[in-house]
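In: can you look at this prediction? I've put the sequence above it.
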Amino acid sequence: MTAKKPQITTAGADPRLAGGRLTIDLDALAANWLFLAKKSKPAETSAVVKADAYGLGIVHVVPALWQAGCRTFFVALAEEGLRVKAVAPDARVLVLNGFFAEAFETYGQSDLIPVLGSIHELDLWKSLNARRKDKLPFALHVDTGMNRLGLSLTEALAFAADMRDQKPVLLMTHLATADEQAHALNLKQIESFQKLRGAFAGIESSIANSPGIFHARIGEYELSRPGVAMYGGEPLSSAANPMRRVVTLEARVVQIRTGLKGETVGYGATTTLERDTRIAVCSAGYADGYLRSASGSGVPLRAAVPNGGVGFVAGSKVPIIGRVTMDLTSFDITDLPVDTVSPGDFIELFGHNIALDDAARAAGTIGYELLTSLGNRYHRRYLKSESN
């Protein structure tokens, strides 16, 4: 049986004018979500689509996940929640980053659910909700070891003893070290959350982020919340990545030039050429989310991590040479056969041949930051199989 060609939806910059392109495989995204949903059973699986779906676009990502079966979505901000509702009106959408009084009317009109994480927010929500006949739902975030958002364990237990008309629809916490499965804090947080679940009996609970889904006790909770793993990022720091690649980033070659032995390259003259060197200068830089810390030289990170980022072109990996600048990045293509790379060609920055997280490590960061930093100057291609 011949495989159907994927449909291609485009967005962003005109491909004739753009300096780079992003290819987002929505089939791989959906497959990753289904894999995580199967692993999460018997828990329901939601999807974290904050930061514009990790930089890939809520308007494209949410419909693909909805079609795959996802019905609950998490965002950071109410504004993001409205964008989810615009493309998935029947979705349950929870807003993570706190609650402010001036947003209450929006929650009432849009069916968004705030995740409340302090006594102040609970009191504020209760006072505003008291004016309504139909009380609006809320979720409760409890801090079990992250020391970020959330009620303390003591505050949450006291609240549970006197819930009355303020019963949350969801109880949640966030794991701080789930990507390190052996870390002692995981067990401590799970045990604390178990105490909470007893006090909040009958209320849906959620603890597992992407790496948390791979923890043996995930099945004890009713809702998992995958984020980066859906988008192809590594869920665990100590195991091979089981997720399918979703995003490929490529930059166009602007110019091929030759630098002579003894000359320097780029800002700061941080690289002195040890041989005559063919250089491919590409139209992507830190203004496009390709981080300056990935530079081949001249950045503090190189003292700790000797090798900078690499690109992939003409069947080979090629190193960044000099500093990544605002709009341009240079690669050493000397070891490639002459005339195999030309202006207008594309060099892969991460994707099929360079893993997202490998590119991130070369820049001293994580895949999350690379994805959410992607700029708006790329031409974007969204690939999806034809509907049956």
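Out: Structure's in. What do you need?

In: contacts and neighbour counts: CA atoms only from here.
Out: Fine.

In: element containing residue 194?
Out: Using DSSP states H and E, residue 194 maps to helix 184-199.

In: next SSE after that helix?
Out: Next along from helix 184-199, by DSSP H and E: strand 204-206.

In: which helices and strands does that next one pack with?
Out: strand 170-172, strand 223-224 (3 or more C-alpha pairs under 8 Å, 6 or more residues apart in numbering; DSSP states H and E).

In: so of the ones you listed, which one's packed in deepest?
Out: Mean neighbours per residue, mean count of other C-alpha atoms under 10 Å, is largest over these for strand 223-224, with a mean of 28.

In: got the buried residues for the helix or strand just after it?
Out: Sequence-wise, the next helix or strand downstream of strand 223-224 (DSSP H and E) is strand 247-259. Neighbour-count burial for strand 247-259 flags 247-256, 259 (criterion: 16 or more other C-alpha atoms under 10 Å).

In: what is the helix or strand that strand 247-259 is followed by packed up against?
Out: Toward the C-terminal end, the helix or strand that comes next after strand 247-259 (DSSP H and E) is strand 264-265. Strand 264-265 sits against strand 271-272, with contacts defined as 3+ C-alpha pairs under 8 Å, 6+ apart.

In: and the strand it packs on, what does it pack onto?
Out: strand 264-265.

In: show me how far the strand it packs on is from its chain's centre.
Out: Relative to its parent chain, strand 264-265 has a centroid offset of 35 Å by C-alpha atoms, centre = their mean, to the nearest Å.

In: and here's the other structure:
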Amino acid sequence: MTQPTFPPVEAPLRLILDGAALVDNWRWLHDRGGGAACGAAVKADGYGIGAGNVVRRLHRAGCRDFFVATWAEAVALGHPGDGASLSVLHGVRPADMATAVASHARPTLNSAGMVARWKAAAPARPCDVMIDTGMNRLGLTPAEAVSGLLDGLAIDTLMSHLACADTPESPMNLVQRNAFAQVAAQVPARRYSLANSAGICLGTDFAFDLTRPGLGLYGGEPGPAAAGRIRQVVRIEAEVLQVRSVEAGQTIGYGATFTAQASTRAAILNLGYADGYLRGFAGRGSARAGSDRFALAGRVSMDLIAVDIGAADIGEGDWLEVDYRLPEAAIRSGLSQYELLTGLGTRYQRHWTE
């Protein structure tokens, strides 16, 4: 049976992605690192906005070090470009070995078992090594790192990860920095790397040879030093599916949590928690048309929200921007800036601007 051919259909939901802001953020983070090289974490499909597009823009700007979480992400991304490298942060499981040995990407070895597997398969191939300096997540202990376990490896980047960098006053930041420096003094590697976006904001003592920003690239403010310096990269726009007249005393949405205090109008937008716009925005979120701002009315549904537009000149087919600047959206919703980014779903059109 012949399948009918349909014209392309554009979703009534889109992300406006600012490539110039992405590059500006990378440059600001690069400059904060002093003389350190500045890489880019592009795991989780570039924190939800598209790893390939992120890598292409940052590579043109001069970024040469990229980081993904898994080998599936490495394969999906492909080679990041001339002179650039790719590191797989979650290491190399037995099931990953064939891919890892054939790949241009480096594994980040996180355990003695991973070290043994890599030594047996490709000891001359460059690898990265993660040291756990107090986070108790992935990584070798400092004692394992200096025990001779790593002898014979061609270590490109020895790295660790800060647990409390977004809290600059935390004493753990200096504890981890000093612990890493002690290991780095005893383990030969081409480069040493500690700071993520928030770590970069702690100062150049944390930069070492290479920084690995993530959140700050995409418009998140990773610490007080970044306030007002990081540009918004991701904007959400949703189409108005219907405009409804709501009389005083009528309710909107599941649970009837919103009651109109006076006659008004509600715009129903094609956006909901299936798209990563989660229920925490109920009673706190907003949308706008130009300088006019409209509050959410009622709960966030799976794929619909309502906003109270009053007498504004808005009709079906119009597009509203949903307020989504990460620092403010995190405060309003109770969600982390990371969740707000990586939870964005697949139903958006994605439009890049330069």
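Out: Happy to help now that I have it. Source: prediction; values computed, not measured.

In: could I get the TM-score for this pair?
Out: TM-score of the superposed chains, computed with TM-score structural alignment, normalised by the length of structure 2, equals 0.92; 348 aligned residues with a C-alpha RMSD of 2.0 Å.

In: mean deviation of stretch 21-38 of structure 1 from structure 2?
Out: Here stretch 21-38 of structure 1, set against structure 2 after superposition, deviates by a mean of 1.2 Å using mean C-alpha distance after the TM-score superposition for structure 1.

In: skip the chain neighbours and tell me the closest residue to the spatially most central residue of structure 2.
Out: Closest residue to the average C-alpha location of structure 2: residue 47 at 2.9 Å, with C-alpha atoms, centre = their mean. In space, and not counting its chain neighbours, residue 47 of structure 2 is closest to residue 342: 4.9 Å by C-alpha to C-alpha, 6 or more residues apart in numbering.

In: so can I have JSON lines of the helices and strands packed on strand 204-206 of structure 1 showing distance to residue 28 of structure 1?
Out: Shown next, in JSON lines, are these (distance: least, C-alpha to C-alpha, whole Å):
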{"stretch": "strand 170-172", "distance to residue 28 of structure 1": "28"}
{"stretch": "strand 223-224", "distance to residue 28 of structure 1": "19"}
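
In: out of those strands, nearest to residue 67 of structure 1?
Out: Evaluated over those, closeness to residue 67 of structure 1 peaks at strand 223-224, with 18.2 Å, by C-alpha to C-alpha.

In: packing partners for that closest one?
Out: On a contact count with 3+ C-alpha pairs under 8 Å, 6+ apart, strand 223-224 of structure 1 meets strand 44-45, strand 204-206.

In: which residue numbers in structure 2 go with the longest one?
Out: It stands for strand 204-206 of structure 1. Under TM-score structural alignment, the match for strand 204-206 of structure 1 in structure 2 covers residues 191-193.

In: mean deviation of that stretch from structure 1?
Out: Once superposed with structure 1, the aligned residues differ from stretch 191-193 of structure 2 by a mean of 0.7 Å; criterion: mean C-alpha distance after the TM-score superposition for structure 1.

In: residues near the counterpart of residue 248 of structure 2 in structure 1, how many?
Out: Aligned by TM-score structural alignment, residue 248 of structure 2 pairs with residue 261 of structure 1. Applying other C-alpha atoms under 10 Å, we find 12 residues neighbouring residue 261 of structure 1.

In: contacts only, for the counterpart of the residue nearest to the centre of structure 2 in structure 1.
Out: In structure 1, the residue paired with residue 47 of structure 2 is residue 54, using TM-score structural alignment. Residue 54 of structure 1 is in contact with 228, 231, 368, 371-372, counting by C-alpha atoms under 8 Å, 6 or more residues apart in numbering.

In: can you give me the distance of the counterpart of residue 181 of structure 2 in structure 1 to residue 142 of structure 1?
Out: Counting by TM-score structural alignment, residue 181 of structure 2 corresponds to residue 194 in structure 1. Separation of residue 194 of structure 1 from residue 142 of structure 1 (C-alpha to C-alpha, to the nearest Å): 12 Å.

In: residue 240 of structure 2 contacts residue 309, correct?
Out: No: with contact defined as C-alpha atoms under 8 Å, residue 240 of structure 2 does not reach residue 309; the gap is 11.2 Å.

In: quick check: neighbours shared by the two?
Out: With the criterion set as C-alpha under 8 Å, 6+ apart, the overlap between the contacts of residue 240 of structure 2 and residue 309 is residue 267.

In: have a look at residue 194 and residue 142 of structure 1 and say which one is more surrounded.
Out: Comparing residue 194 of structure 1 with residue 142 by other C-alpha under 10 Å, the one with more neighbours is residue 142, at 28 against 15.

In: what's the match for that one in structure 2?
Out: Counting by TM-score structural alignment, residue 142 of structure 1 lines up with residue 131 in structure 2.

In: next: residue 230 of structure 1.
Out: Per TM-score structural alignment, residue 230 of structure 1 is aligned with residue 217.

In: cool, residue 106 of structure 1 as well?
Out: In structure 2, residue 106 of structure 1 lands on residue 99 (TM-score structural alignment).

In: identify the residue nearest its match in space, chain neighbours excluded?
Out: Leaving aside its sequence neighbours, residue 99 of structure 2 is closest to residue 71 (7.4 Å, by C-alpha to C-alpha, 6+ apart).

In: pull the contacting residues for the residue mapped onto residue 176 of structure 1 from structure 2.
Out: Counting by TM-score structural alignment, residue 176 of structure 1 corresponds to residue 163 in structure 2. By C-alpha under 8 Å, 6+ apart, residue 163 of structure 2 lies in contact with 134-135, 172-173.

In: 10 Å instead, please
Out: Counting by C-alpha atoms under 10 Å, 6 or more residues apart in numbering, residue 163 of structure 2 touches 133-137, 170, 172-173, 176, 198-199.

In: ok, residue 298 of structure 2 next?
Out: Residue 298 of structure 2 makes contact with 251-259, 281-284, 305-308, according to C-alpha under 10 Å, 6+ apart.

In: let's see 6 Å
Out: Contacts for residue 298 of structure 2 (C-alpha atoms under 6 Å, 6 or more residues apart in numbering) come out as 252-253, 257-258.
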